[in-house]
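Participant: Return a 3D structure for these sequence lines:
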Amino acid sequence: MPGPYVVPVHGDIGLPKEVDCVVIGGGIVGASTALELAESGLRVALCEKGGIGQEQSSRNWGWVRISRRDPREIPLMAEALRIWTSISARTGRDTGYARAGLVFTCANDKECERYANWIRHLEGYQLESRMIGATQLCDVFPGSNLDSKGALYTPADGRAEPQKATSAIAEAARDRGTAILTECAVRGVETTNGAVSGVVTERGLIACTAVVLAGGAWSNLFCGTLGLDLPQLKVMSTVLRTTPVANGPEQAVWAKKFGMRKRQDGGYTIGSTTTSVVDIVPNSFRYARAFLPALKTEWRSLNFRLGGRFVEEARMPNRWKMDEASPFEYCRVLDPKPSKKSSERALLDARKAFPFLDKAEIAQSWAGYNDVTPDAVPVISAVDAVPGFHVATGFSGHGFGIGPAAGKLMADLVTGRSPIVDPTNFRWSRFSDGSKVAPLGVF
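Facilitator: Sure thing, here's the model as predicted:
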């Protein structure tokens, strides 16, 4: 079975002739944006080239965390935690959300100090996060063999089911009038006097005055059709789910070599914290200088690979006519092959730390591409060069938890209402206005 099973969302048959806003991309950010816009009274069409939530929004770990976030994301993530608490009731569907807590273990005194210093960024938010020692860590995880000097413990953090959440949000958007158009790729944006006037889909034209691109790993390619340069690369991670097991912890944990969280079915989602894969592609050279600071920070956890993906992307056209098929139609879903070695190693490391996993087996493994920016902070912004065009992308591997708030902020920007948080740190122009965009190395 390719990729994880996702609760299916059936697309609408009819194509609306005109809406107020077209959202491109049916991941959690696109679906959340559509829901917020529809609740604001706008006519919305959500266009997805494949199926709702079938790429990274269903392939992540399912963490809903504020702990160890880049400080620039904390105000928005605080809003996300608030939104998640009522999201199942709001959508009328099960998202699997639970506030269960999350633990980041510390390998040494230096990490303990760094995490302790991070906590100050939560001052004023009334969100519980604290440092605990090795003895307290054993109290949180009785029977574990975690090799740690201590940990950052954030009871305010939670988890949800990626294979359910995006579908629930998209269906809620449809309940409020949004047209959900699956297997309906947007080939390009039409402009009149330089401003957005519509989109051309593979099924025809939709007139609109606003577009939100929430295209994940495809956003760089789409932006290029408008002459816009978005510095973005992809990082691949492998994830597994286990068979159900008893007596496991409710809290999620990030350890030295693995991360895991409990699933609704009683199994655990587990992934390696040390074996992310970076495929070397033509854009790797194009954006090498922009990503150099991030590489210096994260190189120990990245495995660079030169293979078929380089040729595939080199051959991919970056321009096409509106009446011909686009690359988005030739590849409906990014479904990279998972690393069997990474899955087996992650489960072995998790078993060493948590003996209750000895009887757990790998039920399934999959891989996905995270869309990454040079500073690992998303773009949630209007693009001044094309009035009416907006971008919400580059969530850099931590977009699932923040997704509902990102959608709300994006809707605020589209409608012109007062934004829920200051959007300055997420502005499009930061990559071209001389701003410092180096990662802070805390996520």
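Participant: For the rest of this, base every contact and every neighbour count on C-alpha atoms.
Facilitator: OK.
Participant: Stretch 209-228: how far from the chain's middle?
Facilitator: Averaging C-alpha coordinates over stretch 209-228 and over its chain gives two centres that are 16 Å apart (Cα atoms, centre = their mean, to the nearest Å).
Participant: Of all the residues in it, which ones are buried?
Facilitator: Taking 16 or more other Cα atoms under 10 Å as the basis for neighbour counts, the residues of stretch 209-228 that come out buried are 209-223, 226.
Participant: ok, now stretch 350-364?
Facilitator: For stretch 350-364, burial by neighbour count (16+ other Cα under 10 Å) applies to 350-351, 353-354, 356-357, 360-362, 364.
Participant: now, which of those sits nearest Arg59?
Facilitator: For these, the minimum distance to Arg59 (Cα to Cα) is 11.7 Å, reached by Gln364.
Participant: Tell me who's in contact with the closest one.
Facilitator: Shown here is Gln364, whose contacts under the criterion Cα atoms under 8 Å, 6 or more residues apart in numbering are 4, 240-242.
Participant: structure for this one too, so we can compare:
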Amino acid sequence: MKTFPFTEATPIQFQAPLPKTSEVVIIGGGVIGVTTALFLARRNISVTLLEKGRIAAEQSSRNWGWIRQQGRDADELPIVIEAQRLWWQLAEECGEDIGLTQTGVTYLARTDKEMAGFAKFLKIAQAHGVDTRLLDQGEAARLIPAMSRPFKGAMTTPSDMRAEPWVAVPALARLAARQGVTIIENCAARMLDVSAGRISGVWTEQGRIATSSALVASGAWTSLFLRAHGISIPQLSVRTTVAATAPLPEIYAGAAADEHIAFRRRQDGGYTLAAGGSHVLYVGPDALRHAPKYLPALKANPLGTRYRPAAPRGYPDNWSTPRKWDADKETPFERMRILNPAPEAKALRAIDREFKRLFPQFETVPLKASWAGMIDAMPDVVPVVDRAAAIPGLVIATGMSGHGFGIGPGMGRVLSDLIQGNEIGHNLQRFRLSRFSDGSPTRLGPSL
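Facilitator: Take a look at the predicted model:
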């Protein structure tokens, strides 16, 4: 079985020379960093995008490929709705087939409690004009007729979409480069250069870039990078395992999930499969430090997380990973260019078992590839999108909590205007960093 295609041996696509100055420097070449750079460039702002490994090589390409409004936090939903529109626009501008298809997302319910949770989101969806609807048992069975067992009901959003993330994000990066963004792969940002209390530059392994504005959008690495500058974010990362099948007869054209299995039709005729609601947390210094902030989420879903005593060497929250370094020395970001966790054998067996239970007509499920990714998560399951009060000129975007791919273009547009000081068009109060230190109670986003 093949593993994930992006490794440190993957050829470098983007190797522009390091500029001496740039109006904005973006640290992190995932979907958030790429789309922010794209929208800044469209305002004739010089942008340099730094990626320590390869564009989209971590979670931005390892996700399930869902682009969904369904089940999102009420404060995220307006940005997701904007992202849906932008996905169509950018896919056309890319001139590449990224697998963007409007085939819907469906959640299946076994219990009245799950249906009640769906009903709560339905009110949010209706308030924003989203076409979500609830299905009874018969309607759910007719929507996905190949299922072997009945469900209490379902929630479905026909306007939701899917795309192939490992194709889409590099395509967006190529579009950004054509529109003037300087993209440099295999170039780690080592430290921010702070003078007179504000951003004056970014130190990289290739040298210094002078700038007055920096965005840190580094996914699982964000907390480690910022902690070296005195900024604490209660971000943790969890590992999920994913698999792809060889081509199979179509059972559903969109994406769907129950509590045991999630599946999405792929452009190549197979399915992307994952265990619904299950992930692994490696216990390290940050996990212990921030544990109290995660108690509400743990109480709400005590069985969703499995624990391991230590992350592999070099991971952001490994016990031996340095928390401080010098700008002229090798850093943790160069020692691990691509965070490439191994898929969990136990999870792959569960994926195979649960998919065949739901669709027993497949006596065997031909898995052609498997991979794992580290999802950057926050205690309340919504991101941090904010200016850093402690360091003027610094903007932070992290903790997308598994939602980053779908919301990416919308969040990129928002961050572009936040960096420029423009009107944003959305209320970002929910996403402020200070919510974790100003005494605000934790308000969990939906676990749908």
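Participant: if you look at the buried residues of stretch 209-228 of structure 1, which of them are in helices?
Facilitator: The helices in this structure, assigned by DSSP state H, contain 219-223 from these.
Participant: Throw the residues you listed into TSV and include distance to Ala246 of structure 1, thanks.
Facilitator: Below are these laid out as TSV (distance: Cα to Cα, whole Å):
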residue	distance to Ala246 of structure 1
Ser219	41
Asn220	44
Leu221	45
Phe222	46
Cys223	47
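Participant: before we move on, the earlier item: of all the buried residues of stretch 350-364 of structure 1, which comes closest to Gly188 of structure 1?
Facilitator: Gly188 of structure 1 has its nearest neighbour among the buried residues of stretch 350-364 of structure 1 in Gln364, at 36.2 Å by Cα to Cα.
Participant: May I ask which helix or strand encompasses the counterpart of Val189 of structure 1 in structure 2?
Facilitator: Mapped onto structure 2 by TM-score structural alignment, Val189 of structure 1 lines up with Leu192. Per DSSP states H and E: Leu192 of structure 2 is located in strand 189-195.
Participant: what's the mean distance for that strand versus structure 1?
Facilitator: After superposition onto structure 1, the average distance of strand 189-195 of structure 2 to its aligned residues comes to 0.8 Å, using mean Cα distance after the TM-score superposition for structure 1.
Participant: which stretches of the stretch 101-250 of structure 1 form strands?
Facilitator: Chain-ordered strands for the stretch 101-250 of structure 1, with DSSP state E, counting those that start in this stretch as the definition, fall at 102-106, 130-133, 150-154, 158-159, 179-181, 186-192, 195-201, 204-207, 210-213, 233-242.
Participant: now these in TSV, with distance to Ser284 of structure 1?
Facilitator: Supplementary listing: those in TSV, determined by distance: least, Cα to Cα, whole Å:
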stretch	distance to Ser284 of structure 1
strand 102-106	31
strand 130-133	38
strand 150-154	34
strand 158-159	33
strand 179-181	32
strand 186-192	24
strand 195-201	29
strand 204-207	34
strand 210-213	22
strand 233-242	7
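Participant: Looking at those strands, which is nearest to Arg286 of structure 1?
Facilitator: In terms of Cα to Cα, the element of those nearest to Arg286 of structure 1 is strand 233-242, at 10.1 Å.
Participant: Could you tell me where that closest one falls in structure 2?
Facilitator: Across structure 2, the stretch matching strand 233-242 of structure 1 (TM-score structural alignment) is residues 236-245.
Participant: quick one: contacts of the matching stretch?
Facilitator: Taking Cα under 8 Å, 6+ apart as the criterion, the residues outside stretch 236-245 of structure 2 that touch it are 62, 64, 220, 270-275, 278-282, 286-287, 341, 343-344, 347-348, 351, 365-378.
Participant: for stretch 7-19 of structure 1, same thing?
Facilitator: Contacting residues not belonging to stretch 7-19 of structure 1 are listed as 42-45, 51-52, 163-164, 167, 170-171, 179-183, 203-208 [Cα under 8 Å, 6+ apart].
Participant: Could you do stretch 385-392 of structure 2 as well?
Facilitator: Counting by Cα under 8 Å, 6+ apart, the neighbours of stretch 385-392 of structure 2 from elsewhere in the structure are 194, 197-199, 231, 393-398, 415, 428, 431-433.
Participant: For the residue mapped onto Lys293 of structure 2 from structure 1, identify the helix or strand it belongs to.
Facilitator: Superposed on structure 1 with TM-score structural alignment, Lys293 of structure 2 falls opposite Ala290. Ala290 of structure 1 belongs to helix 288-298 when assigned by DSSP H and E.
Participant: State the next helix or strand along the chain beyond that helix.
Facilitator: Helices and strands here follow DSSP H and E; after helix 288-298 of structure 1, the next one along the chain is strand 302-305.
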